[in-house]
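[1] Take a look and give me a structure for this.
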Amino acid sequence: MSTLKDRLRADLTTSMKARDEMRSGTLRMVLSAITNAEVAGKQARELTDDDVIGVLTSEAKKRREAATAFEDGGRLESAAKEVAEAAIIADYLPEQLSDDDVAAIVTAAVAQAGAAGEGMKAMGKVMGLVQPQVKGRADGGAVAAEVRRQLG
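    I've put the predicted structure just below:
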């Protein structure tokens, strides 16, 4: 049984009792996404904490992208709501890595793969080494950009 999922459920109950509509609405949405992930595929399964973090990461990314789209469209109130939801979801994610930390991990992976002179052909090899280390703690797009920068 996922302890993170239990924590989300307990926090939902607390936020409902406190009449915190933003938090309870966001937690309901996240728990719904987790349930959808559990029943997706050929066979229903219980998600581990790592799987739940993966769902939370994708939900947070959706909120960030939606906030950007709303800001570009001039809908600042909707953008603020999405940013607030992303902040609530971020409370349940592991500590995010700084750009310097990501750069250090990528540098170590390039050295480990011996990919320093190979250029972009080594992108998959390096990403394969980096992804397990940064999973749930850094945006995949930012990691890929750093790998491209160091290989290019």
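
[2] can we go C-alpha only for contacts and neighbour counts from here?
    Will do.

[3] Please name the nearest non-neighbouring residue to the residue lying farthest from the centre of the chain.
    Farthest-out residue of the chain from its mean C-alpha position, per Cα atoms, centre = their mean: residue 117, at 31.2 Å. Leaving aside its sequence neighbours, residue 117 sits nearest to residue 151 (Cα to Cα, 6 or more residues apart in numbering; 7.8 Å).

[4] Tell me, how many residues neighbour that neighbour?
    20 (other Cα atoms under 10 Å).

[5] which residues does residue 99 contact?
    Applying Cα atoms under 8 Å, 6 or more residues apart in numbering to residue 99 gives no contacts.

[6] circling back: tell me how far the residue farthest from the centre of the chain lies from residue 64.
    To residue 64, residue 117 is 35 Å away according to Cα to Cα, to the nearest Å.

[7] State the distance from the spatially most central residue of the chain to residue 72.
    With distances taken as Cα atoms, centre = their mean, residue 57 lies nearest the centre of the chain, 2.1 Å away. Residue 57 is 23 Å from residue 72, where distance means Cα to Cα.

[8] neighbours of residue 83, just the number please.
    Counted with other Cα under 10 Å, residue 83 comes out at 19.

[9] That one and residue 64 touch, don't they?
    Yes: contact criterion Cα atoms under 8 Å: residue 83 and residue 64 qualify, at 6.6 Å.

[10] just the helices in the protein please.
    3-17, 21-39, 49-72, 76-90, 99-113, 123-134, 140-151 (DSSP state H).

[11] got the angle for the third one vs helix 3-17?
    Think helix 49-72. Interaxial angle of helix 49-72 relative to helix 3-17 (axes from the mean of the first three to the mean of the last three Cα atoms, to 10 degrees): 50 degrees.

[12] another one to check against the first:
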Amino acid sequence: MSLLNQLQNDMKVAMKAQEKDLLSVIRQLKSAVMNEKIQLKKDDLNRDEELAVIAREVKQRKDSLQEFIDGQRQDLADKTQKELDLLSRYMPKQLDDDEITEVVQVAIKQSGATGPSDMGKVMGIVSGQVKGRADGKVVANRVKTLLAELAK
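    Here you go, the predicted model:
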């Protein structure tokens, strides 16, 4: 089932259950998906493109959450955190630290990387494997750390 179909079904359920917060998040996500379809001039998005839209929405809310916390706006931080929790329903299972490390180690072996200068090679392999399942900053930090250990 495509993401749009799933969102449409979830929207009906949220309306019947009168879950206003969930309904709002679904509408925002649906709008983002529709905008992406228009921007890419496609009738349907593939799974990677759908994940990219969801990831973008999650990232926006994470950034906003940090700004609200820094600005001591707990009311907005709480609302944004709730939106993040609701959006996480549409994200694939996230990789934990051990799984990320394992993927990075395999990519290092595949690429023949020998140190930090090979970060681009490793990230090229890793990013395709963890797309939508891990935060890019976390992955990049793990790659840097493991490559730095190799260089020692």
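
[13] if we can go back for a sec, my read: the residue nearest to residue 117 of the first structure touches residue 123, true?
    Yes: using Cα under 8 Å, residue 151 of the first structure is in contact with residue 123, at 7.4 Å.

[14] Who are the contact partners of residue 66 of the second structure?
    Residue 66 of the second structure touches residue 77, counting by Cα under 8 Å, 6+ apart.

[15] about what we covered before: to which residue of the second structure is the residue nearest to residue 117 of the first structure aligned?
    In the second structure, the residue matched to residue 151 of the first structure (TM-score structural alignment) is residue 147.

[16] for residue 63 of the first structure, same thing?
    Aligned partner of residue 63 of the first structure by TM-score structural alignment: residue 61.

[17] That match: neighbour count?
    By other Cα under 10 Å, neighbour count at residue 61 of the second structure equals 20.

[18] so what's it up against?
    80-81, 83-84 are the contacts of residue 61 of the second structure under Cα under 8 Å, 6+ apart.

[19] what do we get in the second structure for residue 128 of the first structure?
    In the second structure, residue 128 of the first structure lands on residue 124 (TM-score structural alignment).

[20] Residue 73 of the second structure maps to what in the first structure?
    Checking TM-score structural alignment: residue 73 of the second structure goes with residue 75.

[21] now the closest residue to residue 21 of the second structure other than its chain neighbours: how far from residue 67 of the second structure?
    Excluding its sequence neighbours, the residue lying closest to residue 21 of the second structure (Cα to Cα, 6+ apart) is residue 83, at 7.5 Å. Here the distance between residue 83 of the second structure and residue 67 of the second structure works out to 15 Å (Cα to Cα).

[22] Looking at these two now, which is surrounded by more residues?
    Per other Cα under 10 Å, whichever of residue 83 of the second structure and residue 67 has more neighbours is residue 83, with 20 against 14.

[23] Relative to residue 66 of the second structure, how far out is that one?
    14 Å.

[24] swap in residue 110 of the second structure?
    Taking Cα to Cα, one finds residue 110 of the second structure at 37 Å from residue 66 of the second structure.

[25] And residue 138 of the second structure, by the same measure?
    Counting by Cα to Cα - residue 138 of the second structure and residue 66 of the second structure are separated by 17 Å.

[26] And residue 42 of the second structure, by the same measure?
    Counting by Cα to Cα, the gap from residue 42 of the second structure to residue 66 of the second structure is 34 Å.

[27] go on, residue 32 of the second structure?
    From residue 32 of the second structure to residue 66 of the second structure the distance is 22 Å (Cα to Cα).

[28] In the second structure, what residue corresponds to residue 92 of the first structure?
    Per TM-score structural alignment, residue 92 of the first structure is aligned with residue 90.

[29] show me what contacts that match?
    residue 54 are the contacts of residue 90 of the second structure under Cα under 8 Å, 6+ apart.

[30] how much space between it and residue 111 of the second structure?
    32 Å.

[31] now do residue 126 of the second structure
    10 Å.

[32] Neighbours of residue 65 of the second structure, how many?
    Neighbours around residue 65 of the second structure, by other Cα under 10 Å: 21.

[33] Could you pull up the residues touching it?
    76-77, 80-81.

[34] In a markdown table, list those residues along with distance to residue 24 of the second structure.
    Shown next, in a markdown table, are the contacts of residue 65 of the second structure (distance: Cα to Cα, whole Å):
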| residue | distance to residue 24 of the second structure |
| --- | --- |
| 76 | 15 |
| 77 | 16 |
| 80 | 12 |
| 81 | 14 |
